[in-house]
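In: Sequence below, structure please.
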Amino acid sequence: MKNQITNAISDFFFEYETPRQVLVRNRRVGVVCRIIQLVVLAYIIGWVFIYEKGYQSTDIAVGSVFTKMKGVGYTSINGSERVWDVADYVFPSQGDASFVVMTNYIITEGQQMGKCPELHGKHNCSSNADCEGGSFKRTGHGQMTGECVDETKTCQVLAWCPVEDDLVIPDPPMLMSAENYTLFIKNSVTFPLFGVSRSNLVEGIDAGYIRKCLYHPENAPLCPIFRLGDIVKLSGFNFETIATVGGAIGVVVDWTCNFDVAVTHCKPKYTFHGLYGNPAETDKVRASVGYNFRYAQHYMEDRIPKRTLFKVFGIRFDIIVQSLARKFDIIPTLTAIGSGVGIFGVATVVCDLVLLYLLPKRAFYKNMKFKYTDTHAQQDSEWLGLETSDCCPFDANARQGQGTGQTDDPDSEAGSTETEVPKK
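Out: Down below sits the predicted model:
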């Protein structure tokens, strides 16, 4: 028992195992092997290292966005002139990354709480039986009183009266001047993994440049001031169409940086995407087009609470920051190389399948690749008390021949049965 433990420990520390290799001289198999290896090599170099940049580590930035609108609009309705500034047409007014610029509106002035007929088409009636008192209609303006107004043939409601009439949307839009408003975007990002902070006010963008620049994708791609009409055009829409009923546009600030070069090369790229819908579609095939919301200005008149209701149609702008920074790192490099070396094993697997199952001489190659042992014959010889040298002269001679170099084929024992008992 002690000898067995000693031998096991000795074998563990002082022996080295290596797989046996068979060199196969076959042109077809050799060509297949090399083609597969070339494909794997092209994948590793072309896709993993060049395209996917597997030798670099990546990081995503954290950042903030600040916006500011500038511009003045003018309207004249029934002889009533009005000037609209930023405080009137931007919602909300805090300079968030998501905001709405009003381009069209419907005003209902002098509303006060009372009873009045519902708008035609909201809840028509022919008698009081058609108006269930105390009930509401989802698209209505108030609570039904149970009376049918003969003049309008609509149900009477308890609501802010007169009710809003929004069936006709002003066209062209009331604030077409919004096309010339300007948007200033200030964005800063930080890549924590690499300890790098950047701002879209990059080198060369100073106060003097900002005062006179206006964004252009080719002539001024780094200018942070954008004309609303240009944004809508670059997103693929017509300004008058989207200003009439409203819409949504995404402004993407893309920070894709390679920190293996100078940090000053890390600059933002602006792209614009219409979230309003597909520009190629017509309004008739789209459901619920546009963007609108309501807000009210409340006031007191002769001690009676009243309000002015605005239905606002506008363009919603969403400033979206996306980022990806890369830099050389030895760990992903070694990981990519190791995985690539492992993929080279595919060539061996494919070639083994061709050798063992497809070629005419597959039985010959199978005998060359695998070495068989007959455990039953060995157990029978041990039971009879025969020594290995007595029962297996062929195996001993083969080993002796290999040691002296007298055999013609060094792989001749590959297909032999190791413990074959000779006939006496």
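
In: C-alpha from now on. contacts and neighbour counts both.
Out: Fine.

In: Surely residue 109 is in contact with residue 299?
Out: No: using C-alpha atoms under 8 Å, residue 109 is not in contact with residue 299; the gap is 11.1 Å.

In: Quickly list what's touching both of these two.
Out: Common neighbours of residue 109 and residue 299, using C-alpha atoms under 8 Å, 6 or more residues apart in numbering, are residue 307.

In: who's more crowded, those two?
Out: residue 109 (17 against 12; other C-alpha atoms under 10 Å).

In: for that one, what are its contacts?
Out: Residue 109 neighbours (C-alpha under 8 Å, 6+ apart): 307, 308, 309.

In: In ChimeraX, select just the buried ones from those.
Out: In ChimeraX syntax, the buried subset of the contacts of residue 109 is picked out as below (16 or more other C-alpha atoms under 10 Å):
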select :307,309
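
In: so what's the residue nearest the centre of the chain closest to, chain neighbours aside?
Out: For the chain, residue 322 is the residue whose C-alpha lies nearest the centre (C-alpha atoms, centre = their mean; 9.9 Å). Distance criterion C-alpha to C-alpha, 6 or more residues apart in numbering; nearest residue to residue 322, sequence neighbours excluded, is residue 254 at 5.1 Å.

In: Test my guess that that neighbour contacts residue 272.
Out: No: in this structure, residue 254 is not within contact of residue 272 by C-alpha under 8 Å, at 10.8 Å.

In: about what we covered before: closest one of the contacts of residue 109 to residue 243?
Out: Nearest to residue 243 out of the contacts of residue 109 is residue 309 (C-alpha to C-alpha; 19.7 Å).

In: Quick check, that closest one in contact with residue 107.
Out: Yes: Residue 309 lies in contact with residue 107 (C-alpha under 8 Å); the separation is 5.8 Å.

In: this one as well, want them side by side:
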Amino acid sequence: MGVKTQAAWKVFSSNVFDYETQKVVQINSLKIGITYRLIQLGIVLYVAVWVMYYEKGYQAFDEAVSGVTAKLKGVAYTNLTDTNIGATVWDAADYVIPPQQRSAFFVMTNLVMTPGQTLRTCEESHDIAGNDCTSDKDCNSGNIVMLGSGVQTGRCVASTRKANLSVCEIYGWCPTEYDVLPKDFILANAPNFTVMLKNSIEFPRYHIKRRNILGWMDKKFLSNCRYNPNSEKMKYCPIFRLGDIMEYTEAEHKHIWNKGGMVSIHIEWNCDLDYNEEQCLPKYIFRRLDDFDSPVGKGWNFRFSHHYMEGNVHKRNLVKAYGIQFFITVYGKGGKFHMLTFSMNLGSGLALLGIATVLCDTIVLNITRKREVYRNARVDLVAQKQKNLKRDQLNPLRIIPKCRNSLGREIGSSLIADSNKSFQCLIKDKVQHCGESNAITYSTAV
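Out: You can find the predicted model right below:
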């Protein structure tokens, strides 16, 4: 076997076939002792305060199954010079579109109305790209512009909405929409509209049901209350003023009422079911979701129409609605004491105490001044001891009862002579050469 092969085998065997056992080394050091106990104290506090108390590590949790509906109330009156709208009274049947959504609702606050549209030919809207023309050749009969309002007839006509502009004539719902928003939002009373949220939840694992209309609330209370997070009673009121919601989201300015936006209403249930179930109460959180500072795509709007017959003529009223889209989310978590969960978290916490030993070992063996001493005391190389023992066995010593050295004093309880007739005396834990006056004297640990 070559030298390289032997070296490789030595490295391989030293890494694969070594076996380590624990060795206890007691170090009397005030600094290390304090550090060790402080680390242990920190781990105990983490388990007791954070895991067990704050995170309730002794409980098993169940997520709530939830359902929520919204009911809006409020009336707005408009009396505009715009003949398309005029004097109108708006109630929830008009401004809540559609009447019901799943965990959401939309409130129209502004609009552009194009009433009495019929299917006929008329000029295309002046702000549709690709519909301007200089002659009939620029308008292809039967061509459909996807962002336009109908089918081109092949004629180029003068625009009545913008001077010195000609546009292609179309066949479609005429007159086309004139998309210009009023300076102020039309439903000026919208901030005073109210919404009542009805939320019911259940924790299936524990067969516990709760609702946000609490047991102590009666009809009189619900008819007068308005949500107020700073009031001990009113912070549980399920009726919200829209203007207040905007204030809670820090979005109270005309832009959201004028061009619309998106708002989140979050209902949170964090329940400790080990105590009175009546203490399982909702918490309401409001956030604005859209970014009104974005340069494009601001607000929230969509179009819808009302079709009707006038005589024998099919007509429709086109409405481009601007408003606020509310999204309702519900999260519920309920916990009860559970022995298995408690045991597992406690066991995990106790296991963390081993970190104290690891950290202190790192400090002792790598940072302290006496790290070399601690390393030697901590690790015993059995292979090296076996080698030294084998070497001693190759040079047997013979024991001689007792002697006096050349200096005239008694040494040890026995005298040892090796094969070379030189004398060695055992003195406690040391071996010392003695005998002839010219003998070499040294000491070593056994």
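
In: How close are the two chains, by TM-score?
Out: The TM-score (TM-score structural alignment, normalised by the length of structure 1) is 0.78; 369 aligned residues with a C-alpha RMSD of 3.2 Å.

In: Show me what residue 320 of structure 2 aligns to in structure 1.
Out: Correspondence of residue 320 of structure 2 to structure 1, assessed by TM-score structural alignment: residue 311.

In: ok, the residue lying closest to its match once chain neighbours are set aside to residue 308 of structure 1 distance?
Out: Nearest-residue entry for residue 311 of structure 1: residue 294, 4.4 Å, with adjacent residues in sequence omitted and distances by C-alpha to C-alpha, 6+ apart. Distance, residue 294 of structure 1 to residue 308 of structure 1, using C-alpha to C-alpha, to the nearest Å: 11 Å.

In: Straight-line length of stretch 134-145 of structure 1, end to end?
Out: 6 Å.

In: likewise stretch 246-266 of structure 2?
Out: 14 Å.

In: what's the answer for stretch 191-210 of structure 2, then?
Out: OK, stretch 191-210 of structure 2 end separation, C-alpha to C-alpha: 30 Å.

In: What's the first helix or strand after the longest helix anywhere in structure 1?
Out: Across structure 1, the longest stretch assigned as helix under DSSP state H is helix 27-42. The C-terminal neighbour of helix 27-42 of structure 1 among helices and strands, as given by DSSP states H and E, is strand 56-59.

In: and that following strand, what other elements does it pack with?
Out: Applying 3 or more C-alpha pairs under 8 Å, 6 or more residues apart in numbering; DSSP states H and E, we find strand 56-59 of structure 1 packed against strand 304-328, helix 330-343.

In: Distance to residue 266 of structure 1 for the ones you listed - can I get that in JSON lines?
Out: Shown next, in JSON lines, are these (distance: least, C-alpha to C-alpha, whole Å):
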{"stretch": "strand 304-328", "distance to residue 266 of structure 1": "9"}
{"stretch": "helix 330-343", "distance to residue 266 of structure 1": "22"}
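
In: what about the helices in the stretch 51-200 of structure 1?
Out: 86-89 (DSSP state H, counting those that start in this stretch).

In: in it, which spans are strands?
Out: 56-59, 62-70, 73-77, 80-84, 90-91, 98-117, 143-149, 154-161, 182-191, 196-199 (DSSP state E, counting those that start in this stretch).

In: The helix or strand harbouring residue 426 of structure 2: which residues count as buried?
Out: Following DSSP H and E, one finds residue 426 of structure 2 within strand 423-427. By neighbour count with 16+ other C-alpha under 10 Å, strand 423-427 of structure 2 contains the buried residues 423, 424, 425, 426.

In: how far away is the last one from residue 216 of structure 2?
Out: Looking back up the chat, that one is residue 426 of structure 2. 94 Å.

In: same question, residue 26 of structure 2
Out: For residue 26 of structure 2, the distance to residue 216 of structure 2 - C-alpha to C-alpha - is 65 Å.

In: same deal with residue 229 of structure 2?
Out: Distance from residue 229 of structure 2 to residue 216 of structure 2, by C-alpha to C-alpha: 18 Å.

In: hmm, back to that, could you give the angle of the next helix or strand after the strand holding residue 426 of structure 2 to strand 423-427?
Out: Once the chain leaves strand 423-427 of structure 2, the next helix or strand it forms, by DSSP H and E, is strand 430-434. When axes from the mean of the first three to the mean of the last three C-alpha atoms, to 10 degrees is applied, the directions of strand 430-434 of structure 2 and strand 423-427 differ by 150 degrees.

In: name the helices or strands packed onto strand 430-434 of structure 2?
Out: strand 423-427.

In: what secondary structure does the equivalent of residue 373 of structure 2 over in structure 1 sit in?
Out: Under the alignment (TM-score structural alignment), residue 373 of structure 2 pairs with residue 364 of structure 1. Here residue 364 of structure 1 is helix, with the state taken from DSSP: H, G, I helix; E, B strand; the rest coil.

In: distance of residue 364 of structure 1 from residue 394 of structure 1?
Out: 21 Å.
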